[in-house]
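**Q** Kindly return the folded structure for what I paste below:
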Amino acid sequence: MNPSMLRTFVAVYEEGKLTLAAQRCGVTQPTITNVIKMLEQDLGESLFKRGGQGVVPTGVAHSLYFKAKNILSELDLILNTGWDSVETVKVGIPPIMSPHKHQKILRTLNRLSNIGVRIHICHKRQPSDIKIGMDDKRTENELFIPLWNEKFKLCIPFEHPLNQLAEITPSDLDGVEFVVNPRCFNRKRIARVTSGNKRAIKVTAHAHSKPMLIQLVRAGYGAALMSDAMLEGVQDVAIRELSGSEMLIRYGILVVADKAEELPYSQIINAIKTIDFSAL
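**A** All right, here's what the predicted structure looks like:
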């Protein structure tokens, strides 16, 4: 594994399409494909899945991306002494969100090299100056600038009795068995949806990742409430709207209020605000 391979991987991750990554790197598409294959062989893991709109990063790719960006940033810092006097802005991006929205944000940030700052992409657990996150995660001194909303939907096997209903409401979840991811949608949050029901919901299994949650649903362990981002690309289970329930995740920019109008923060914020998140 070398810096050139990492730069190719980053290009594919950020662009979301092999053709765009090839144009960005100034090479042919087969070259991009071969580099990704070599990288996958080195890691012993799959990095991308082919989809109708391009390539979709796997969980391993999400983890590698943040490490690769940091390695390449440090390498650039060593090779380009001019960076010593350039301000660094740390932008935090959660790894679990819609791949398409993820890539739009990353492409936009990558094009901001002309504003005279070094943009450092951070994992959500790392300190950052600006971050993309949920409104209920903001601190008292942070400003929330809304970008898009995501709905929670019911994920069930095709043969589940609920899937026979023309419309599913919270009252239909009375006594239904659920599988949950305690970190993102725990028993308390499900209880809010089913608070008017006579019987409490029953949690049959816990999952600590999106793939495991989907696998448990497929295997018939129970239903799951999952966001649009978590269900993106999922086709082998039934995905149903929950009528009469406004369960939303509000995503936006989180930034300390005093910094929002300052340069270069305002430039980064304005660039992200121009993204059309409604289109794929």
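
**Q** Going by C-alpha atoms from here, please, whenever you check contacts or count neighbours.
**A** Fine.

**Q** Contacts for stretch 136-148, please.
**A** By Cα atoms under 8 Å, 6 or more residues apart in numbering, the residues outside stretch 136-148 that reach it are 135, 250-257, 260, 273, 277-278.

**Q** Let's see this one next, to set against the first:
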Amino acid sequence: MDFRLLRFFIAVYEEKNISKAAERCFVSQPSITNGIKQLEEMLSVNLFERHPKGVSPTSDADIFYPESIHLLAEMNRMENMFKKQNIKQSLSISIMPDLPIKLKTLLFEQIYLIYPSIDLHVHNFGKKSDLRLIIREFKHENEIFLPLWEEDYVLCMNANHPLSHIANISLEDLDGQEFIECPPCEAHQQTIGLLSNANKKLKITGSSDNKSEVLSLVASGWGISFLPELLVSNIQNVISKKVKGPRMFRSIGLSYSNESLKNSAVRKIIELISK
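**A** Prediction:
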């Protein structure tokens, strides 16, 4: 049985949602839908009932779920059984700061499904590693970038800020507002450029290269700022809002060099995640 289809089924069964399953497996929603359809045809059963809010597993899915977990574990065990016992595979990943825990967890879960016994070494950003979890702008010239997620930037402010009462905020509403800048952030530079073209500007009252520190300044009422949506979710005393205008987002993914592909674990992870 196709390893990939089992991953898709387990993700849909646990998430009860095609979109969340696709995000978890790093594939498009049509890939998940087609994979489940293929699995249903292979098994000659209906595994999920579709409805507007998501999917519900059928009784056949309830039966197949524990079996699929067992099958996946067995496939991994058999694959590892014939590898030389004296060779322990290892994988190193360096991670840029300020990435959401949710997305990092999704990646680690998928690596564990593929290589449950691998020695995984997670390094600080900047240390040489087999893989780097970064935004596209940080890719080196000699690297390949595999996009996994797109995360929107949202306008963030203290809960008592005057803009918190405006339902539909436009870029023009930002004219003269006190703003916390993150100089490396392209969303910030894009905003400043758009306002400048309209003969408007922000009042820069603080800055930090670290988005977590920018968030702390926003929460304290020091000013407003654009920050990644998942980074600011459920933060006390901070309100986030969409702004009318061009979409601002960051593409998060894995970067790797041709040299890294000499590691068979890297090759397999990239191959499976790319599908």
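
**Q** After superposition, what's the TM-score, could you say?
**A** With the length set by TM-score structural alignment, normalised by the length of structure 2, the two chains reach a TM-score of 0.59; 192 aligned residues with a Cα RMSD of 3.0 Å.

**Q** want to throw the contacts of stretch 136-148 of structure 1 into CSV with neighbour count and distance to K49 of structure 1?
**A** Below are the contacts of stretch 136-148 of structure 1 laid out as CSV (neighbours: other Cα atoms under 10 Å; distance: Cα to Cα, whole Å):
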residue, neighbour count, distance to K49 of structure 1
D135, 18, 30
R250, 17, 27
Y251, 20, 25
G252, 21, 27
I253, 24, 28
L254, 27, 31
V255, 23, 33
V256, 16, 37
A257, 13, 39
A260, 21, 37
K273, 16, 28
F277, 16, 22
S278, 9, 22
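
**Q** and those residues, which of them are in strands?
**A** R250, Y251, G252, I253, L254, V255, V256 (DSSP state E).

**Q** before we move on, back to that, which of the contacts of stretch 136-148 of structure 1 sits closest to V89 of structure 1?
**A** Checking the contacts of stretch 136-148 of structure 1 against V89 of structure 1 by Cα to Cα gives V255 as the nearest, at 11.7 Å.

**Q** Can you lay out the ones in strands among the contacts of stretch 136-148 of structure 1 as TSV showing distance to I268 of structure 1?
**A** Converted to TSV, these look like this (distance: Cα to Cα, whole Å):
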residue	distance to I268 of structure 1
R250	20
Y251	16
G252	13
I253	10
L254	12
V255	11
V256	14
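
**Q** can you tell me which two in those residues are farthest apart?
**A** R250 and V256 (17.9 Å).

**Q** so where do the strands sit in the stretch 1-150 of structure 2?
**A** 48-51, 54-57, 90-95, 119-124, 131-135, 143-158 (DSSP state E, counting those that start in this stretch).

**Q** now swap in the stretch 151-280 of structure 1 and tell me
**A** With strands called from DSSP E, counting those that start in this stretch, the stretch 151-280 of structure 1 shows them at 177-180, 202-206, 224-227, 238-240, 248-256.

**Q** would you turn those into JSON lines with distance to I36 of structure 1?
**A** JSON lines is the format used below for those (distance: least, Cα to Cα, whole Å):
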{"stretch": "strand 177-180", "distance to I36 of structure 1": "34"}
{"stretch": "strand 202-206", "distance to I36 of structure 1": "33"}
{"stretch": "strand 224-227", "distance to I36 of structure 1": "29"}
{"stretch": "strand 238-240", "distance to I36 of structure 1": "32"}
{"stretch": "strand 248-256", "distance to I36 of structure 1": "31"}
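
**Q** Can you tell me which of those strands is nearest to V56 of structure 1?
**A** So among those, strand 224-227 is nearest, using Cα to Cα, at 17.1 Å.

**Q** elements contacting the closest one?
**A** Judged by 3 or more Cα pairs under 8 Å, 6 or more residues apart in numbering; DSSP states H and E, strand 224-227 of structure 1 is in contact with strand 142-156, strand 177-180.
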